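Visitor: what would the 3D arrangement of this be:
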Amino acid sequence: MTSGFQTGDAATLRIVVLAGGVGGSRFSIGVRESLRRRPGAGASGFTIVVNTGDDLWLSGVRLQPDVDSIVYALAGVNDTARGWGREGDSERVNAELQAWGSGWPWFTLGDLDLGTHLARTGWLRDGLSPTQVIERMSRRWPLGATLLPMTDAEVDTQVALGDGTSMHFQEWWTRHRATLEPVRFDNPGIDRAAPAAGVLEAIAEADVVLIAPSNPVVSIGPILAVPGIREALRATDASVVGVSPIIGGRVVRGMADVCLRAIGVDTSAAAVAAHYGARSDAGLLDVWLIAEEDAASADEIERRGIRTVVTPLWMKDAAASAAIVDAALAAVEG
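Guide: Predicted coordinates for the structure are as follows:
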């Protein structure tokens, strides 16, 4: 861990966030809001490395659920009630696709959302990389951040089940609501993948790396599995600060507890901290933020060599999310 950065012009503060899912979207809004509140507010040094393990091909188009969730959230056009897709979207095209027997009847694609997928697919077929596609997507709205996919390779998440079969993560998550007990999560080809252009450089040049309170297994896990990213986090001079996705021994959203159980990790703030590990002991974390409800586990986490900060972690709005980021930055500021 470094000695910390100096408080000052926000435009000079270089922050990298590893994120995915709704938790990553809300946390990213908090980072942007926290930066805006700082002297000389600017966000030119704010980079989000996004999980692309959730990606899939469906009805001939390429979907990137975590990328889109973060783009829509930062643009202020996301559907906050459902937690995914565009606000005020319609589903006429989705109904027509299902009438033709195309796609998955249990996987809804909104009309505006389909516009995103069609644009992305067209650009990919024109020869653009996923990194270039996301850069082009980011021109539409003032996002206040640079988004990078974890890799340009297709490494979609497959869920292996106890009966020897497997299915795409989205089928397991959306259709079966994680009721089928998994034995492991695979990203075929990820061992041959490379970090997307700019990812390793952003980590190396960062002042702070923040691990969002995203699902540790299927959102953060694939990012860390891309060859070179974990090593870059171990080598960076930046402080690495993680935010617990567990509050009071329970997951905040989704079925992360099922995912954690599959890899032998308890659903607790202390267990997830141990899963990431301390940088002083070949792990990743310098600092770990836990909720007030989990304050009793602070000493246990500290004994693992991870500085522990107890703070409110409910991301009920942008201000609350920004307060979490403020606490994370305060923990490592010099």
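Visitor: going forward, measure contacts between C-alpha atoms and count neighbours the same way
Guide: Will do.
Visitor: and for residue 258, nearest residue in space, chain neighbours not counted?
Guide: Using CA to CA, 6 or more residues apart in numbering and skipping the chain neighbours, the partner closest in space to residue 258 is residue 178 (7.0 Å).
Visitor: now the one you found: which helix or strand?
Guide: Using DSSP states H and E, residue 178 sits within no helix or strand.
Visitor: is it in contact with residue 255, as I believe?
Guide: Yes. Here residue 178 reaches residue 255: they are 6.6 Å apart, a contact under CA atoms under 8 Å.
Visitor: between the two, which has more neighbouring residues?
Guide: The residue with more neighbours, out of residue 178 and residue 255, is residue 178; 20 against 15, by other CA atoms under 10 Å.
Visitor: contacts only, for that one.
Guide: Residues in contact with residue 178, defined by CA atoms under 8 Å, 6 or more residues apart in numbering, are 172, 255, 258.
Visitor: I'd like to know which of those is nearest to residue 56.
Guide: Set against residue 56, the nearest of the contacts of residue 178 by CA to CA is residue 172 (13.0 Å).
Visitor: and that closest one, which of the three is it?
Guide: helix (DSSP: H, G, I helix; E, B strand; the rest coil).
Visitor: how about residue 185?
Guide: Classified using three-state DSSP, residue 185 is strand.
Visitor: touching stretch 218-234 from outside, list them.
Guide: So stretch 218-234 is contacted by 18-21, 49-54, 150-151, 157, 185, 187, 190-195, 199-200, 203-204, 211, 214, 240, 259, 279, 282-284 (CA under 8 Å, 6+ apart).
Visitor: please generate a structure for the following sequence too, so the two can be compared:
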Amino acid sequence: MILALAGGVGGARLARGLAAVLPPEKLSIIVNTGDDFEHLGFLVCPDLDTVCYTLAGVNNLAQGWGLAGESWAFMDAIGKLGGETWFNLGDRDLATHATRRAMLGSNSLSAITAHIAGKLGIAHPIAPMSDDPVRSIVDTDEGELAFQHYFVRRRAEPRFRSIRFDGAEAARPSPALLASLEDPALEAVILCPSNPVLSIAPILALPEVRARLEALGAPIVAVSPFIGGQAIKGPAAKIMAEIGIATTPAGLAGYYGGLLDGIVIDRADAGSEAGSAALHATDTLMRNSDDQKRLASETLAFARSLR
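Guide: So this is what the prediction gives:
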């Protein structure tokens, strides 16, 4: 069994590749929920929705997030009524948020996610990192900002100083995450090419998760989100630079504090070193589904070679 930790567009793309080469019973996809927030009366779960839409093949390929063929009549109407329009909710995307809102209270976020994924035709299990609320708060040179206000409303322009994950200390890892970490058949843990600070760190901040990962006999492999020191998508490189961490294999290994047994890097970074972490260089840019499957297969083979 393979445990994949994911968040955002890059994570979703590799998760889709893993789902293409592994049967459902051999893969558990756990998704960051630190980005979740309440907006216009809905609980919006951006990373969960991006992973679900990507695995279902209904995501907007150009922007990576949201649904293909989306329309925006709802947002136009909200704007005319003087409402907040800085975070877009598409007309079709609203069905997901409305379904989640209707099911909240009598269902866990895990159960709601499984329901939505099933209705989208996804066979592989997708679960949140926790059923309890965890909220990422970014400390910037403009003061503290709730994550989506930093990331979307301010377009990650303020200088990033640090981040905390409100609620993480009291949150319980989701049943799917705990079951995966306790599975004696666990072969490897894959950290998808998601933003290390914004998407993977919230998962590691949950009680016992890092300790359980450190105690695993299975290898832990990260797929670098950087190519030649630049982020494939999003502000990961900007954030890492602002907190003094190099966007190199060594910098990535250092950020994870010795947790990694291996890192998959792009050929542009071949010849780099990453301390005790083994390196595998390949083409990490996922342009299409073939690239996703190829990178997933190479990552799995590399991880298994480290056992």
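Visitor: report the TM-score for the pair.
Guide: TM-score for the superposed chains, counting by TM-score structural alignment, normalised by the length of the second structure: 0.94, backed by 303 aligned residues with a CA RMSD of 1.4 Å.
Visitor: the aligned partner of residue 116 of the second structure in the first structure - how many residues pack around it?
Guide: Residue 116 of the second structure maps onto residue 137 of the first structure when the alignment is built from TM-score structural alignment. Residue 137 of the first structure has 16 neighbouring residues, counting by other CA under 10 Å.
Visitor: what do you get for residue 27 of the second structure?
Guide: 21.
Visitor: give the contact list for the residue mapped onto it from the first structure.
Guide: Counting by TM-score structural alignment, residue 27 of the second structure lines up with residue 46 in the first structure. Residues in contact with residue 46 of the first structure, defined by CA under 8 Å, 6+ apart, are 13, 14, 15, 16, 17, 32, 144, 145, 146.
Visitor: residue 29 of the first structure versus residue 46 of the first structure, what's the distance?
Guide: 11 Å (CA to CA, to the nearest Å).
Visitor: and for residue 63 of the first structure?
Guide: The separation that residue 63 of the first structure has from residue 29 of the first structure, given CA to CA, amounts to 22 Å.
Visitor: again with residue 321 of the first structure
Guide: 7 Å.
Visitor: please apply the same query to residue 196 of the first structure.
Guide: Distance from residue 196 of the first structure to residue 29 of the first structure, by CA to CA: 23 Å.
Visitor: so for those two, which residue has more residues nearby?
Guide: residue 29 (24 against 19).
Visitor: tell me the counterpart of the more buried one in the second structure.
Guide: Per TM-score structural alignment, residue 29 of the first structure is aligned with residue 16.
Visitor: then residue 259 of the first structure?
Guide: Residue 259 of the first structure maps onto residue 239 in the second structure, by TM-score structural alignment.
Visitor: part of a helix, is that match?
Guide: Yes. Assessed by three-state DSSP, residue 239 of the second structure belongs to a helix.
Visitor: nearest to residue 293 of the first structure, out of the contacts of residue 178 of the first structure: which one, please.
Guide: Among those, and counting by CA to CA, the member closest to residue 293 of the first structure is residue 255, at 19.8 Å.
Visitor: so what's that closest one up against?
Guide: Contact analysis of residue 255 of the first structure by CA under 8 Å, 6+ apart lists 177, 178.
Visitor: would you mind measuring from it to residue 285 of the first structure?
Guide: According to CA to CA, residue 255 of the first structure and residue 285 of the first structure sit 24 Å apart.
Visitor: same deal with residue 113 of the first structure?
Guide: 36 Å.
Visitor: those two: which has the busier surroundings?
Guide: Ranked by neighbour count (other CA under 10 Å), residue 113 of the first structure and residue 285 place residue 285 first, with 28 against 20.
Visitor: the more buried one pairs with which position in the second structure?
Guide: Aligning on TM-score structural alignment places residue 285 of the first structure opposite residue 260 in the second structure.
Visitor: make sure its match is actually in contact with residue 254.
Guide: No. If you go by CA under 8 Å, residue 260 of the second structure and residue 254 don't touch, sitting 9.3 Å apart.
Visitor: could you tell me where stretch 156-170 of the second structure falls in the first structure?
Guide: Under TM-score structural alignment, the match for stretch 156-170 of the second structure is residues 178-192.
Visitor: how about the helices in the stretch 101-250 of the first structure?
Guide: 111-125, 130-137, 169-170, 199-205, 220-225, 229-235 (DSSP state H, counting those that start in this stretch).
Visitor: okay if I get those as TSV plus distance to residue 83 of the first structure?
Guide: Listed next are the helices of the stretch 101-250 of the first structure as TSV, based on distance: least, CA to CA, whole Å:
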stretch	distance to residue 83 of the first structure
helix 111-125	13
helix 130-137	20
helix 169-170	15
helix 199-205	27
helix 220-225	18
helix 229-235	28
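Visitor: out of those, flag the one nearest residue 264 of the first structure.
Guide: helix 220-225 (13.9 Å).
Visitor: check the mean deviation of that closest one from the second structure.
Guide: Helix 220-225 of the first structure, aligned to the second structure and superposed, deviates on average by 0.6 Å (mean CA distance after the TM-score superposition for the first structure).
Visitor: that helix aligns to what range in the second structure?
Guide: The aligned range for helix 220-225 of the first structure is 200-205, by TM-score structural alignment.
Visitor: again, but for stretch 75-88 of the first structure
Guide: Residues 56-69 of the second structure are where stretch 75-88 of the first structure lands, counting by TM-score structural alignment.
Visitor: distance-wise, check residue 166 of the second structure relative to residue 196 of the second structure.
Guide: The value you get for residue 166 of the second structure to residue 196 of the second structure, if CA to CA is used, is 17 Å.
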